[in-house]
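J.: Next one to model:
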Amino acid sequence: MASTSLEERERRGRANLPLELVLVRHAEPDWDWARDTSGDPPLTALGRRQAADVAAHLTTMPLNALYCSPLARARETAAIIGAAQQLDATVVAGLAEIRVPMLSSASQAEVDAYFAAAARRSLREHWDGFPGGEPFREFHARVTAAFESVLAHYNVRPQHADEFAVWHSPARAQTLRVGVVAHGGTNGVLLTHMLGIASVPWEWIRFETPLAAYSVIGLRAINDQGYVWSLQQFGRRADDRESDS
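T.: A predicted model of the protein is given here:
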């Protein structure tokens, strides 16, 4: 009998995971600070096309549930994905992007200057969040607490074994696949937290993804003491040509 190839053995290891998360960044929003003072813009026409493209692409990865941020750009993206999956998205308030001050009636040049000045601060000052906005540690705690509440619905929760952070999950005959539509910052925090990486106050740079891109992480058993999250795909777009295997 021919021996099983390494590639086939690795593929089997990735099969039948108890839970898989598909983290999607929203499509292009219609940012116009001088015109829209809500700080919560909808998608542009291009953004709606981007959302439709990723929605069509994700039909090859059927979702069992779909969650999203309460902000319009994420809700609209999630609605388009949900329609393709015949799912309604559940809004989770804690998945909103890190809060920044309202820059109402500011010109684009003034907005750019604000973010440029924020970037010039010392590294430690980045823990404060954007000037006048939500501190990063509060943002991180908000997002992780909100999503752990979501995972608790599926009896998935963090635990510790020896000095390691692992996760509890029931075994499942088929993979449960959950979609999350949120933001660059939110998804960066989730990847950091799930993968057990030390936090930094620029998660959206460390795990930078394009608009309407998705990443996939799955729970894999270490042994009978628990599971860890494994990064399966990162920053994929609907027009990427690489194999999904």
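
J.: For the rest of this, base every contact and every neighbour count on C-alpha atoms.
T.: Fine.

J.: State the distance from the spatially most central residue of the chain to A113.
T.: Centroid check for the chain by Cα atoms, centre = their mean gives N187 as the closest residue, at 2.9 Å. Distance of N187 to A113, given as Cα to Cα, to the nearest Å: 25 Å.

J.: Now the second one, please; I'll put the structures next to each other:
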Amino acid sequence: MSTRICLVRHGETAWNAERRLQGHIDIPLNEKGHAQARATAAGLAGERFSAAYCSDLQRARQTADSIVTRCGLAPEFDAQLRERHYGAFQSLTYDEARARFPEAYRHFESRDPAFVFPDGGESLREFAARIHDVLHRIARAHQGGQVLVVTHGGVLDIAHRLATGKPLDAPRDFTIPNAALNWIEWHGDSATDWSLIAWARQDHLTDSLDELPDA
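T.: You can find the predicted model right below:
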């Protein structure tokens, strides 16, 4: 039996608006982000979910609060659903990171799967393995059901690639807006048993920032 997963990126934060890398730093939603969370809850009012999972960072938790209250669910908070750890890049804007760490930024921008951020960051390959593991675990636990997952932009990047077979190092040609709805489906135990149903649906939103600064 298959499992449908609705992935929601958290609502906007002040650091999103500043194009500042958050990673594991625990930044709350701004006023617009709270409004987006409420709009997403309304947009999902007709859906029925068998379970809800959420990153343990507060921007995701605050987004999930509005949705699960309306859907009557108690979310499970999971640190495996956190954003990628950006190491020394965390708290910097993209421009600041480029200026301060030009060589490291080149690897980051080119999506080098083996590149590890200085000061404790994750490589893209390590991050992808973490997200693959948690999504497979969730999908297997709810076969035949529909699950809500509230998480982060980098996680959605990996989920889209998992569902479409796009390589980690391929340039991103899809958007990841705050609080949009993204649907994928798992069909079995194989790594290729995923498909994309719908992506970046934002009919319920009036305005939303993409995860990357130039999009």
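
J.: Mind checking the TM-score on these two?
T.: Scored against TM-score structural alignment, normalised by the length of structure 2, the superposed chains reach a TM-score of 0.75; 195 aligned residues with a Cα RMSD of 3.4 Å.

J.: just to revisit the earlier point, how much space separates the residue mapped onto the residue nearest to the centre of structure 1 from structure 2 from D95 of structure 2?
T.: The alignment partner of N187 of structure 1 in structure 2, by TM-score structural alignment, is L156. Distance, L156 of structure 2 to D95 of structure 2, using Cα to Cα: 23 Å.

J.: residue ranges of the helices in structure 1, please?
T.: Taking DSSP state H to define them, one finds helices in structure 1 at 6-14, 45-58, 72-85, 108-119, 136-152, 184-194, 203-206.

J.: Same list, those helices, but as TSV with distance to G39 of structure 1 please.
T.: Supplementary listing: the helices of structure 1 in TSV, determined by distance: least, Cα to Cα, whole Å:
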stretch	distance to G39 of structure 1
helix 6-14	40
helix 45-58	17
helix 72-85	10
helix 108-119	12
helix 136-152	17
helix 184-194	16
helix 203-206	19
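
J.: for A221 of structure 1, what are its contacts?
T.: Y227, V228 (Cα atoms under 8 Å, 6 or more residues apart in numbering).

J.: do that again at 6 Å, thanks
T.: By Cα atoms under 6 Å, 6 or more residues apart in numbering, the contact set of A221 of structure 1 is Y227.

J.: Would you check how far apart it and A165 of structure 1 are?
T.: Distance from A221 of structure 1 to A165 of structure 1, by Cα to Cα: 13 Å.

J.: again, but for E125 of structure 1
T.: 28 Å.

J.: now swap in A106 of structure 1 and tell me
T.: 44 Å.

J.: what do we get in structure 1 for I197 of structure 2?
T.: Under the alignment (TM-score structural alignment), I197 of structure 2 pairs with Q232 of structure 1.

J.: Quick check: that match touching V216?
T.: Yes - look at Q232 of structure 1 against V216 with Cα atoms under 6 Å: they come within range, at 5.3 Å.

J.: out of the two, which sits in the more crowded spot?
T.: Between Q232 of structure 1 and V216, V216 has the larger neighbour count (other Cα atoms under 10 Å), namely 21 against 15.

J.: can you pull the contacts of that one?
T.: Contacts of V216 of structure 1 by Cα under 6 Å, 6+ apart are L21, V22, Q232, Q233.
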